[in-house]
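K.L.:
when you get a sec, could you give me coordinates for this:
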Amino acid sequence: MVKPMRAALCFIAFLAILLSGCSLDERSPGSETQETGQNRNGDSGTEELPVPENDNASSPDDASGETNTNVPAPVEEPTEPIAPPTNATWVAAGDVMMHMPQLPAYYDAKTKRYDFSPYFESVRAIISEGDWSLANLETPIAGKALGYSGFPMFNAPTELAEALREAGFTIVTNANNHSLDRGAEGISRTLAALEAQQLVTKGTYRSKAEAEKLTIVEKKGIRMGLLAYTYGTNGIPLPDAMPYAVDLIDEQKMLGDIAKLKEAGADFITVALHFGTEYQTSPSDEQMKLARKLIAHGADIIAGAHPHVVQPYEMVEVTEQDGTIRKGLVIYSMGNFISNQRGGTKDYGLLMKVGIRKDHATGKTTIQEVEPIPTWVYRYKTGKVNHYRIVPLGETIAERSIPDLSRAEYDALARGKATIDQRLASMSAAPVTVPAAP
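P.N.:
Here you go, the predicted structure:
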């Protein structure tokens, strides 16, 4: 009887607890559910617990109140990857001239056409390495209709344009002292011949619109701005109706042109300058002052011509307003690339090869390695006519690649190369520092 009585007493006690409104278990403070009944103060009604609004709220099954680690993290928007730096190559040559002895060997009587491509066979591979390959054309190529002639009033066959393109050149500048040797008609015919070979031109123009058009040549995503100027036109005045026909050196105009190219988004700027003193092997004070000022104002490469001999080159370091250093390159004269001139190093020239790099993360374009490649015009006779071939000087000497040259002639070439190398090194050993333009 004791056990049944004990069980009955326990049941009565259990009922008493229920009737008193006490719960056997308390809900966790973080519960999101609603509870109906009496509250802790004995008041009857409904108590609504706050529901957390963020994704890290505890679930009803998590009595610990810890963050639910199964909630996924916010998804970030994908970003465009930054392209690695781009490397490209700039190549330029000196004066392309056409004296009368250069013509006869290259005329085909059957086709009645000229073929000057043999001039460039030995240097075609170097020229073709350039993403931008520039030649300075120091003669009109207005064709037979205006009469062929050499010094002092030049005019050459239009087929020269075809040979330049086949050699690997993509750009021809022709602001020089011989630009007007055949007047406005010579300019028009020359430009037509160059354009027929898809060559970019700069320096002479047929209209004001052409003269004012900005020239930017993009290769591998790098935009090169191009300008070209000459000190004069051998006393031949610009046509009255065409004062824009030839770009003449005018410091304020040049600075303005550089600024326009920069505003138009040019990554670097090349300025072809026909300046200096003929046959002088070092630059004049006027050359250095002008070239360095153009670099200080935003130009990056000065491609010099006119002296007909190789002059030194130099690196110019510009301290920008933000304290960074920008490097510029001044090539004072690349000499004669092709001509009939001999002696006094007039038969030597340069192919300048320059590395260009654009950093896409910073947007800055910089000059990298600079490689001057001396060239020589090998002239020889077949019968009574002259033949010409431009050869890379160092390679020719090292490989003895011209069988017809004697040992004495190779020794003379080696001395010539030593002279050119010494000249090039005279200003390039240490950079010149200039402040940025205000």
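
K.L.:
rest of the way, CA atoms for contacts and neighbours
P.N.:
Noted.

K.L.:
what about the helices in this structure?
P.N.:
For the chain, the helices defined by DSSP state H occupy 2-19, 124-127, 159-167, 183-196, 208-212, 251-263, 285-296, 393-399, 407-428.

K.L.:
which of those helices sits closest to residue 228?
P.N.:
helix 251-263 (9.3 Å; Cα to Cα).

K.L.:
tell me the angle of that closest one relative to helix 285-296?
P.N.:
30 degrees (axes from the mean of the first three to the mean of the last three Cα atoms, to 10 degrees).

K.L.:
and helix 251-263, what does it pack against?
P.N.:
Packing partners of helix 251-263 (3 or more Cα pairs under 8 Å, 6 or more residues apart in numbering; DSSP states H and E): strand 222-230, helix 285-296.

K.L.:
got the contact list for that helix?
P.N.:
Outside of helix 251-263, the residues within contact range by Cα atoms under 8 Å, 6 or more residues apart in numbering are 214, 216, 225, 227, 269, 290, 294, 297, 298, 299.

K.L.:
how many neighbouring residues does the third one have?
P.N.:
Spelled out, it's residue 225. 25 (other Cα atoms under 10 Å).

K.L.:
what sits against it?
P.N.:
Per Cα under 8 Å, 6+ apart, neighbours of residue 225: 214, 215, 216, 217, 261, 262, 266, 267, 268, 269, 270.

K.L.:
in contact with the closest residue to residue 166 other than its chain neighbours, which residues?
P.N.:
Computed as Cα to Cα, 6 or more residues apart in numbering, the closest residue to residue 166 that is not its neighbour in sequence is residue 117, at 7.1 Å. Applying Cα under 8 Å, 6+ apart to residue 117 gives the contacts 163, 164, 166, 167.

K.L.:
next up, for comparison:
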Amino acid sequence: MFQLRALLLLVFVAACAGSPNAGPPAELAPPPLRASGSPAPAAPAERPVVLARARFAAVGDILMHGAVKESAAAAAAGDNHEGYGALFAGVAPALRDADLTFANLETPVAPKADRGSRPFVFNAPPALLGALRDAGVGLVSFANNHVYDQGVAGLVETVELLEKAGLPQVGAGRSCAEASRARILEVNGIRVAFVGATLLFNDDGNAGPNAPCAFRLDEKVALREAQAAREAGAELVFLSVHWGVEYQTAPRQAEIALAHRLLDGGFDAILGHHPHVLQPVEVYETRDGRTTFVAYSLGNFISNQSRTYVHGVQPAKVGNTRDGLILRFSALRKRYADGVIRTELAELRAEPLWTENNALVRQRDKKVPAYIRVIHTDTALERARARLAETTAREQLVELHRQIELLEARRAIAGQIVGEEILP
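P.N.:
Down below sits the predicted model:
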């Protein structure tokens, strides 16, 4: 099913590999001699000029399980957003490297509307929003199955606190029209639009078009918003969608068909979430000739899932919910030789993430504080290998070898699922 995806992706990457701003060679060879009267060889086609570039990143589900909040509390300091900044410190440099980073906020932030947290019902303090913003997240979707965990009042309070924190959101609003509306942002000189939607609700609190609302995906409405965004000046239009089957590492045919219809209908990329595990990234050429892509699931960004997973002891799939991804892509505005200016997607690649969790240590010693952190897999591997080269202590050598084996294995699993061709 994904042979076509892989083929298109190779074409997509190859097309983006050369630098459009590369200058002429330092020394030009003289033109070849030709017979008198023979036609001159055709001049080489002028390469397109890149007028603007915007770099994007996307990560998956932010799940505020109780242990995640305990981990933040254990790290609380005066300058790290009540400890929530510590959760993302290991991945923040990679997120900040993009001009805009997207995430799925799968928890209300509603201290006033708080009805309590318990398994499958989330709430988080406002400090989380400041920590996400400082870590580099610049846009979230709040359209997901947990949007009503703290009731209608919790949805409204979350939207208000996101606005107060200066963190834009899509997918929820004070009315259904506001929830489904495309949000247009200017990113490094390029205007892009985002629409947020969900196909799933744990508790559907939508009470009518003029009441607070989360956008339940409707193809006609979504495509209408995409068209309206283009008419308002958006050069590319992206869709965030909450869909799929939890813990399945491949999309169903229903998601594939829906994604293709939405891309053919006008969206340029789809960022999927909900399964809590990674799913493939597919490059798709639309009927009108655009190169688009869909990331069926970006996996978890942070959670307490698979907390007792031990590499080499349990089946590898048990650890899938601790795998995440930074999906990177760029928007390039190009001027072609005929004067036509087009904005296109380029530079698609994926960087695996892993969530560290000391749950097993805490089972043995209840006094040990919770420690949950998102780390950048390749960065952690580089550091572990460097330490290994410098360490002689036997216990440290064993621990470093175990860490390297774990991270190498999880990196390989991520590549097998999303597509090895887009990993660095």
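
K.L.:
show me how to select, in PyMOL, the buried members of the contacts of helix 251-263 of structure 1.
P.N.:
Buried residues within the contacts of helix 251-263 of structure 1, by 16 or more other Cα atoms under 10 Å, are selected in PyMOL with:
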select buried, resi 214+216+225+227+269+294+297+298+299
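
K.L.:
give the equivalent position in structure 1 for residue 216 of structure 2.
P.N.:
Residue 216 of structure 2 maps onto residue 248 in structure 1, with residues paired by TM-score structural alignment.

K.L.:
ok, residue 95 of structure 2 next?
P.N.:
Residue 95 of structure 2 maps onto residue 127 in structure 1, by TM-score structural alignment.

K.L.:
nearest residue to that match in space, please, no chain neighbours.
P.N.:
The nearest residue in space to residue 127 of structure 1 (Cα to Cα, 6+ apart) is residue 168, at 5.4 Å.

K.L.:
contacts only, for residue 416 of structure 1.
P.N.:
residue 345.

K.L.:
what's the spacing between it and residue 345 of structure 1?
P.N.:
Residue 416 of structure 1 sits at a distance of 7 Å from residue 345 of structure 1 (criterion: Cα to Cα, to the nearest Å).

K.L.:
report the two of the contacts of helix 251-263 of structure 1 separated the most.
P.N.:
Pairwise over those, using Cα to Cα, the maximum falls at 216 and 290, 22.6 Å.

K.L.:
ok, the match of residue 95 of structure 2 - contacts?
P.N.:
91, 92, 133, 167, 168, 169, 351.

K.L.:
these into TSV, with extra columns for neighbour count and distance to residue 282 of structure 1?
P.N.:
Listed next are the contacts of residue 127 of structure 1 as TSV, based on neighbours: other Cα atoms under 10 Å; distance: Cα to Cα, whole Å:
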residue	neighbour count	distance to residue 282 of structure 1
91	22	22
92	24	19
133	24	25
167	23	29
168	22	29
169	26	27
351	24	18
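
K.L.:
in structure 2, which residues correspond to stretch 222-230 of structure 1?
P.N.:
Counting by TM-score structural alignment, stretch 222-230 of structure 1 sits on residues 190-198 of structure 2.

K.L.:
one step back: how about the residue nearest to residue 166 of structure 1, what's its match in structure 2?
P.N.:
Residue 117 of structure 1 maps onto residue 85 in structure 2, by TM-score structural alignment.

K.L.:
equivalent analysis for residue 151 of structure 1, please.
P.N.:
Match for residue 151 of structure 1 (TM-score structural alignment): residue 119.

K.L.:
can you pull the contacts of that match?
P.N.:
residue 65.

K.L.:
from residue 299 of structure 2, how far out is it?
P.N.:
19 Å.

K.L.:
what are the buried residues along stretch 101-117 of structure 1?
P.N.:
102, 103, 105, 106, 114, 115, 116, 117.

K.L.:
reformat these as a markdown table; add distance to residue 372 of structure 1.
P.N.:
Formatted as a markdown table, these follow (distance: Cα to Cα, whole Å):
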| residue | distance to residue 372 of structure 1 |
| --- | --- |
| 102 | 26 |
| 103 | 29 |
| 105 | 30 |
| 106 | 29 |
| 114 | 31 |
| 115 | 28 |
| 116 | 25 |
| 117 | 23 |
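
K.L.:
tally of neighbours for the closest residue in space to residue 209 of structure 2 that isn't next to it in sequence?
P.N.:
Distances taken as Cα to Cα, 6+ apart place residue 176 nearest to residue 209 of structure 2, at 5.0 Å, with adjacent residues excluded. Residue 176 of structure 2: 21 surrounding residues under other Cα under 10 Å.

K.L.:
surely residue 94 of structure 1 meets residue 339?
P.N.:
No - contact criterion Cα atoms under 8 Å: residue 94 of structure 1 and residue 339 do not qualify, at 10.4 Å.
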